[in-house]
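Engineer: Predicted model and sequence follow; I will ask about them next.
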Amino acid sequence: MDSMAVQEFSRTLFNMRPDIALSLVQTIFLSYTRHILSHVTVPCHIIQSMKDLAVPVVVSEYLHQNLGGESIVEVVPTGGHLPQLRSPDILIPVLLNHIRYSIADLE
C-alpha cells in the first residue's frame, strides 16, 4: 500500500463526487452480462488475484467455463482487486508470459 500508484488511485477514488461514485457502482453491480459470455470467442487470458475480496477465484473459473472461445485462468499469489497497483512485481512477469505465448502453449 506504500506505492505511489496505490496512493494516487486512492486519492482519486476518494475525491470522486458521490453522485458519480454511486452511478459507477450501480453500473458495475447491476450489469448482468452472463448471457453474452458464450459470444466472446477471442482467446482470453484470465488473471486472478488469489485473495480478491471483490471478485473471488470462482468468478474467474466461471468465466473460463462459459466463454465462447479458448481461455486460461492463472491465479497469482497476491491479494486485492488491483494487482497491477498492489503487486506489480508479481503481475508483470505473468503479463509478459501471456503476451509472449498463445493459450495453447500455456495449457
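Structural biologist: Structure received. Since this is a predicted model, take the numbers as computed values, not measurements.

Engineer: Could you use CA atoms for every contact and neighbour count after this?
Structural biologist: Will do.

Engineer: Do a quick rundown of the helices in the protein.
Structural biologist: For the chain, the helices defined by DSSP state H occupy 4-14, 18-30, 57-66, 83-86, 88-100, 103-106.

Engineer: Comparison target, given below:
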Amino acid sequence: MVFGGDMKSPTVHKFSYTLFNMRQDIALSVFQTFVQRNLRGVLGRVTMLCHILQSTKDLAVPVVVSEYIHQHLDGESIVEVKPSKGHLLLLSSPYIIIPVLLCHIRK
C-alpha cells in the first residue's frame, strides 16, 4: 500500500525483499527515526531550489505536508502534486520522476 505501484516490478520486488529481510531491531529503529524525527525547524535554513513531488494518494504523507514544506523553505521551491499512488514515487511511478530529474540536471 505504501509503494502504490506494481508489486511485480523487479525494482519494487528487490526493495521489498531488502526491507522485509532486515533485522527486526534495525527495521524498528529506522522506522522510529523516520516517524519521530521533526525537521520543521531546519526548513528555514534550506536556501537552494527544491522541487517537491507529491502523490495524490500517499498513505504516509498527505498533500498538506508538501504545502507546509513549500511555505517554510527559505529558498525557491516548486510543488507538483501528481496523480499517482504511493509514497515512493521513484518505485511506483518512475515515469513521473525521470522527466523532473532530467529537467533539473539540464539546468
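Structural biologist: Good, I have the coordinates. Note that the structure is a prediction, hence the values are computed from the model and not measured.

Engineer: How close are the two chains, by TM-score?
Structural biologist: After superposition, the two chains reach a TM-score of 0.86 (TM-score structural alignment, normalised by the length of structure 1), with 101 aligned residues with a Cα RMSD of 1.3 Å.

Engineer: can I get the helices of structure 1 in TSV with mean neighbour count and distance to V40 of structure 1?
Structural biologist: Shown next, in TSV, are these (neighbours: other Cα atoms under 10 Å; distance: least, Cα to Cα, whole Å):
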stretch	mean neighbour count	distance to V40 of structure 1
helix 4-14	12	30
helix 18-30	11	19
helix 57-66	15	9
helix 83-86	18	24
helix 88-100	13	18
helix 103-106	12	15
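
Engineer: In a markdown table, list those helices along with distance to C44 of structure 1.
Structural biologist: Formatted as a markdown table, the helices of structure 1 follow (distance: least, Cα to Cα, whole Å):
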| stretch | distance to C44 of structure 1 |
| --- | --- |
| helix 4-14 | 26 |
| helix 18-30 | 21 |
| helix 57-66 | 8 |
| helix 83-86 | 18 |
| helix 88-100 | 10 |
| helix 103-106 | 8 |
